[in-house]
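Visitor: Have a look at this fold, sequence not included:
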C-alpha cells in the first residue's frame, strides 16, 4: 500500500530552503498584510496577458509515496506562442538588494516549483521565471531578477526537494502506521459509559464523517472531554490528513484534554500531541523583541530547525511546556516558534481559542487554505461570545498618541516626524466633531485609511532600519494602530 502526502509549495520550500534568523522587523503580520495589499495593486496594473493567482498542482511517486504538490503562483505572463513567465512577487521594508541576497535560494525555489508545475501542465520545454521585489513604503523602488529554465532541469530540482522532504516524512510515516494500528485496537478507556456518554460519542463521530457542527450542553461530570476526544481519535484512522484542534480558554481545559489523551495512551494509543503555550509565557527572552539583535534564540533559527524537528520527532510524541522548553534550550532556538513548526507534524493540537478565531493571531498555516479535513473541539464554547467581541474590537486613544509623540520629541528622524504629524492631523479631524471621551465610530473620514496604512509602513521601516528610535511608548502605539488597521479591513455592516 502506497503512502499519500499532500504538500503545499510553501511547506516544501519553507522547511528546506528558508535560512537565517527570526526577525519580526522584516517578517511580521503588518508586513504580511501590507505585502498582500501591494501584491493586489501590482497585479491590477499588469496587462491583459497577466494571469494573477494561478492555482497549480502536480503528482509525483517517489519511494512508495504518492505526493500531491500544490500551490498558487502570483502571476503567469503569456508572451505569445509557447512563451510564458512565472512571476513571484516579494515585498519587504528591508533594502531590496540585502533582502534578495539573504533569501534568494528560498524565493527562487518557490518560483521554480510553480514553473515546473505550469510547464508540466502545458507541455513546455522551457519557461521563464521572474522574481519581482517591491519595497514597502517606497513602492516605486523595485528589483527584478529574470531566469530561464528547461523542463528537465526543473523536474530534477523539484524531485530533489521532494526526496529531501521525504527523509523527514518517513519518520511521520512510521509513526502514523503505529498510530493507525493502535487506533484500530483502541476501545473506550473506561469499563462502561456513564449516562449520556455513548450517545455523545456517536453524535461526535457522525460529525467527523458527515461534517457540520454539534453543540452540546451537559452537566459537569458527565465526561464530555473523553466522550468527544475518543470518537475524534477513532476518526483519524479514516483520514490521514486530519488534525484535531482542542480549543479552550483555560489551563484547566488544556489539562483535562491532556489527561484524557494520556489515559488513551495508557490503553495503548500511540499519537502525537502538542500543547501550544502562549508566547509571553514560554518566551526565553521576556521583554525583548523577536530579532537576532535582541534575542539570541532568534539567531539562525531557520538554519537549525530541520535538525531539531528530526530529533524531537524521533524521541518524543507528547510535547508539553517542559519538553518543548527543554529541547529549545538545548538547541538554543525560540520555544514558541519551535512549537508552531512542530505542530505541523502533530495529530492533536491543544491551544487557546485565538489560534483559530482571532483575525490577527490565528494559525495561518492551517486555516488560510482548505480546512475541511481538520476537526475542532471547542471547550466551553459559550465563552466565545465575549472572547470574539474582544478579538474583533480595536481602539485608538489620543492619550497613547501623545505619549508616543512625547517619547520621541528629541528624534531628528524626518520620516518618523512626518508620520506622527499625519496621525496628529487625523486625530484632529475627529476632535473637531467629537467631544473628549470614548466614541464608537461607524463612519470614517476618507483619509483615515490612507493615514493609518502610511503610518504602519513607515513604522515598519523605522523598526527595521532605525530601531533605536522605537521607544516603548512608540512601539505600544504602533501595535495598537496595527490592530486598529486590521479591524478597519474587516469592518462592515455585520458589526454590532
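Guide: In hand now; what should we look at? Remember, predicted model here, so these are calculated numbers, not experimental data. Residues are numbered from 1 along each chain as shown.

Visitor: From here on, just use CA atoms for contacts and neighbour counts.
Guide: Will do.

Visitor: Residue 360 and residue 378, how far apart?
Guide: Counting by Cα to Cα, to the nearest Å, the gap between residue 360 and residue 378 amounts to 19 Å.

Visitor: all helices for the stretch 1-150 of the chain, in order.
Guide: Here the stretch 1-150 of the chain has its helices, by DSSP state H, counting those that start in this stretch, at 9-17, 29-44, 96-122.

Visitor: And the last one, what's buried?
Guide: Of the residues in helix 96-122, those with enough neighbours to count as buried (16 or more other Cα atoms under 10 Å) are 96, 99-100, 104, 106-120.

Visitor: Give me the helices and strands touching that helix, please.
Guide: Packing partners of helix 96-122 (3 or more Cα pairs under 8 Å, 6 or more residues apart in numbering; DSSP states H and E): helix 9-17, strand 50-62, strand 65-80, strand 83-92, strand 126-135, strand 138-150, helix 151-185.

Visitor: do you know which of these lies nearest residue 392?
Guide: strand 83-92 (26.8 Å; Cα to Cα).

Visitor: And the helices of the stretch 1-150 of the chain: which comes nearest residue 470?
Guide: helix 29-44 (15.9 Å).

Visitor: Structure two is appended below for comparative analysis:
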C-alpha cells in the first residue's frame, strides 16, 4: 500500500462528519487547558497500573489515513476511554455535542482494535467534573467488525472530499513550482529579502528580517514562501498582520500571483467577529440568530460552493456572499474554511493569542505551517496585551448591578465577597502604585469561588444574556488563566484609580465596605515564554519590518529560537533623497515644553516658507500637539494645518489623509505611535517632509520604572534601553519613514530635540541617513 493521499486527525474527521444541527455558542463554563490536563492526569491516576495514557494510533481507509492519541486504555477492564473534562451540570450538554464525543470514542475504539488485534472492546465516555472531581461514565460494548463499520462510515463521508483535496494539493503544488514573480523584476533589496525567506522556509528556520520601506516587503515575502511550499510538503501559509492595511496589501499581492498562473491557490481572509456579524446583539445560537439555526446541516454545501470556484479569492465579501446564499453565519463559515485553504491572511491574534484558532488547528492536525509576520515590530506590544489582564472596579460595579446579580442570590453573594476582599486590599496600599510578589491569596480565593458561582448560574440558565456580568467574568477568567503560568516575565501590580490627596494614615483608615478604587493587573513585560511555543509549532517563520533595530532586542522579547537567522537588507534610498536635520537648540523634555513651543513653531514655519507643501508633524501627546498647533495658528495663520484628535473614527482618519494631495499644502499634526505614524503611504508630493518633536520615549512613571527594573534583571542591566530608548526610537524611524516611499521621492525630516545628536541615539537611526547639525 502506497503513501496515503490525505491524512486527518480523529477530532477533525468527526468534526467534519458528525457535527449536525445548530451553531450554539451559549456560554458554558469550560476548564482551562491546564485544568483539562490536570483532570486527565487525575482520571489516569485512579485507574491503576493497567492503565495506558496518550496512546498514538492510526489506521487507513483506502487512501485516507486517520490518526490521533487516545486518552487511555484500561487493560484490566478491556476498554478504551475518551475523557472529557467539564464544569457545571452535565445534563445541560446538547445531544449534538454528546454524539460528537461518541463518534470520536468509537473511532478510537476501532483504531485500538487495529493496533492490538482485538475482536471486541468496551468504549467509554468519561466526563470529569473539574470542580467536584466526580466522574460520570457511559460505556458501550462493541465488536471490532461493528467498530470498523462505524469507522468506514465516517471515512466514507469524508473520502470523496479527501480525494478532492488530494487533487487540489497536487494542482496547487504543480502551479507553485512554475509560479513566476508577479512583477517584471525585483526591486533593489527585494531579491535579497526573497532569497532569505526562501532559504529559511525550506530549511525550517525562523528569520528576523529588517528591510526598508519601499522595497515591496509584502510581495518579497509571500512569493518565496509560496515557492517553498511544494518542496517541503508545507500544508499552509499564514500571513499575519497587526493592521487592516497590512492584510489588504497581502491580499493584493496574492491576487497578482494568482493572475500569474496560481489561480488554484486557495486564499482566505479572516476578519474579526464584530466586523462580520450580520446580526449584532443576537446571541450565537439557533433560537436567537437565524444564521446559527441549522448551521452544521447547511455547512457542507456552503463549504463546497466556497471552494469549488478556483478563481475566487475568499476575502470578507466573497465569504459573506456564499454564507448568505446558504443562510449561515459568515464569520463561522470562514473559521470552517480555514481548514481547507492554502493561505490564510489574518490578524496576529488568530495564531499568537490564547485559544488562537490557527494555532489550535495547526496542533490538532499536525500541519506543517510557514508563517509570515508583517510589521513585526508591533508584535511585542500586541503580545504583551494578549498575555496581560486587568481587574477594574467599574467592571465589578457593573456586574453587581447586573440583572443576574439582582435575581441570583448566590451570584450576588459571591460578587460581594470579591468586593470585600478587594476593598480590604485597598486599605493596605499606602502608595498609588504597588507591586505584589504574588497575587493576594484572599482575593484570588474570592475570585475563584465567584467564577464557580457565575459559571454554574450560566450553565443552569444557558439562555441568559448579561453583558455586564459576562464582561467581568471574562476579566477574571483571564486573570486566573495567567496566574497558572506566572513568572518573572510578568508583574502583579495594583494602581489606584485616582491619586488620594489625603495622608497615608487616612488612606489606611478607609473601611473595607468601601467600593474598590484600584486596578489590579497581571502585566506581561516579556512575551517570550508564551511565544516560544508558537515558533516551535510551525515549520518556519519570517518576521519582517522596516524597524527591528536593534535586532537582539526583538529576538529577546519575542522568544525567538537561538538558531534564528537575522537579516538587514540595505536601503534602496540614498542620503541625497532625504535631508535629515537635528534641531539641537530645542528640548522637548516635559520640563521644557513651554519654552519649546515657540521654537518648534518657528522651525515649522521656516521650513514651510522655504518649501511649501505637505508635512506631518509628530508629537508625544495630544496636549503638546494642541499647544503647538494653537501657537502656529496665532503666529502664522496663513499656514493650513489640521489635527489628529483623540479616538478618531475610521472615516475621520480617511478625511485627515485625504487632505494630502499632489497639489495641496499644509501641516498635519499627529501623535507619534498613532494611526498616522506608520502603515500609511503618501508618495510623491502628497508628503514632502516630517517634523518629530519627540524621541518617542515612553512616559517616566511608576509602571515603566518597574518594567525597567525587571528588564535590568533579565537582560544584563539594559533596562533603560529595553524600556525607553529602543521602543521610542523605533516609533521615530517609523514616522520618518512616511516621507520617502519610492526611489523618486525627495523630502526633509527635522528631528527636534538635542538628544538626537547623542551617539547612542544616532546609532539606532537608519544607516543611510546623514544627520545635519548633529555633531558635537
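Guide: Cool, the structure landed. All of these numbers come straight from a predicted model, not from anything done at the bench.

Visitor: ok, back up a step: for the helices and strands packed on helix 96-122 of structure 1, give me TSV that also has distance to residue 398 of structure 1 and mean neighbour count.
Guide: TSV is the format used below for those (distance: least, Cα to Cα, whole Å; neighbours: other Cα atoms under 10 Å):
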stretch	distance to residue 398 of structure 1	mean neighbour count
helix 9-17	41	19
strand 50-62	40	16
strand 65-80	39	18
strand 83-92	29	22
strand 126-135	30	21
strand 138-150	28	13
helix 151-185	51	16
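
Visitor: With distance to residue 384 of structure 1 as added columns, please give these in JSON lines.
Guide: Shown next, in JSON lines, are those (distance: least, Cα to Cα, whole Å):
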{"stretch": "helix 9-17", "distance to residue 384 of structure 1": "31"}
{"stretch": "strand 50-62", "distance to residue 384 of structure 1": "34"}
{"stretch": "strand 65-80", "distance to residue 384 of structure 1": "33"}
{"stretch": "strand 83-92", "distance to residue 384 of structure 1": "35"}
{"stretch": "strand 126-135", "distance to residue 384 of structure 1": "39"}
{"stretch": "strand 138-150", "distance to residue 384 of structure 1": "40"}
{"stretch": "helix 151-185", "distance to residue 384 of structure 1": "31"}
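
Visitor: Would you mind telling me which of those is nearest residue 473 of structure 1?
Guide: Using Cα to Cα, the nearest of these to residue 473 of structure 1 is strand 83-92, at 24.4 Å.

Visitor: which helices and strands does the closest one pack with?
Guide: Right, strand 83-92 of structure 1 is packed against helix 29-44, strand 65-80, helix 96-122, strand 126-135 by 3+ Cα pairs under 8 Å, 6+ apart.

Visitor: Dump these to a markdown table, plus distance to residue 291 of structure 1.
Guide: Listed next are those as a markdown table, based on distance: least, Cα to Cα, whole Å:
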| stretch | distance to residue 291 of structure 1 |
| --- | --- |
| helix 29-44 | 14 |
| strand 65-80 | 28 |
| helix 96-122 | 15 |
| strand 126-135 | 20 |
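
Visitor: Tell me, how many residues neighbour residue 406 of structure 2?
Guide: 12 (other Cα atoms under 10 Å).

Visitor: three-state assignment of the alignment partner in structure 1 of it?
Guide: Alignment note (TM-score structural alignment): residue 406 of structure 2 maps to residue 411 of structure 1. The three-state label given to residue 411 of structure 1 by DSSP: H, G, I helix; E, B strand; the rest coil is coil.

Visitor: Make sure residue 411 of structure 1 is actually in contact with residue 468.
Guide: No: applying Cα atoms under 8 Å, one finds residue 411 of structure 1 not in contact with residue 468, separated by 10.1 Å.

Visitor: residues contacting residue 34 of structure 2?
Guide: residue 484 (Cα atoms under 8 Å, 6 or more residues apart in numbering).

Visitor: run the last query once more with 6 Å
Guide: Listed by Cα atoms under 6 Å, 6 or more residues apart in numbering, residue 34 of structure 2 has no contact partners.

Visitor: From residue 504 of structure 2, how far off is it?
Guide: From residue 34 of structure 2 over to residue 504 of structure 2 (counting by Cα to Cα), the distance is 41 Å.

Visitor: Next: residue 346 of structure 2.
Guide: 49 Å.

Visitor: next one: residue 702 of structure 2
Guide: 18 Å.

Visitor: Next: residue 222 of structure 2.
Guide: In terms of Cα to Cα, residue 222 of structure 2 sits 59 Å off from residue 504 of structure 2.

Visitor: Neighbour count: these two, which is higher?
Guide: residue 222 (23 against 15).

Visitor: Give the aligned equivalent of the more buried one in structure 1.
Guide: In structure 1, the residue matched to residue 222 of structure 2 (TM-score structural alignment) is residue 229.

Visitor: how much does whichever strand or helix holds its match deviate in direction from helix 151-185?
Guide: Assigned by DSSP states H and E, residue 229 of structure 1 falls within helix 224-236. Angle, helix 224-236 of structure 1 to helix 151-185, by axes from the mean of the first three to the mean of the last three Cα atoms, to 10 degrees: 130 degrees.
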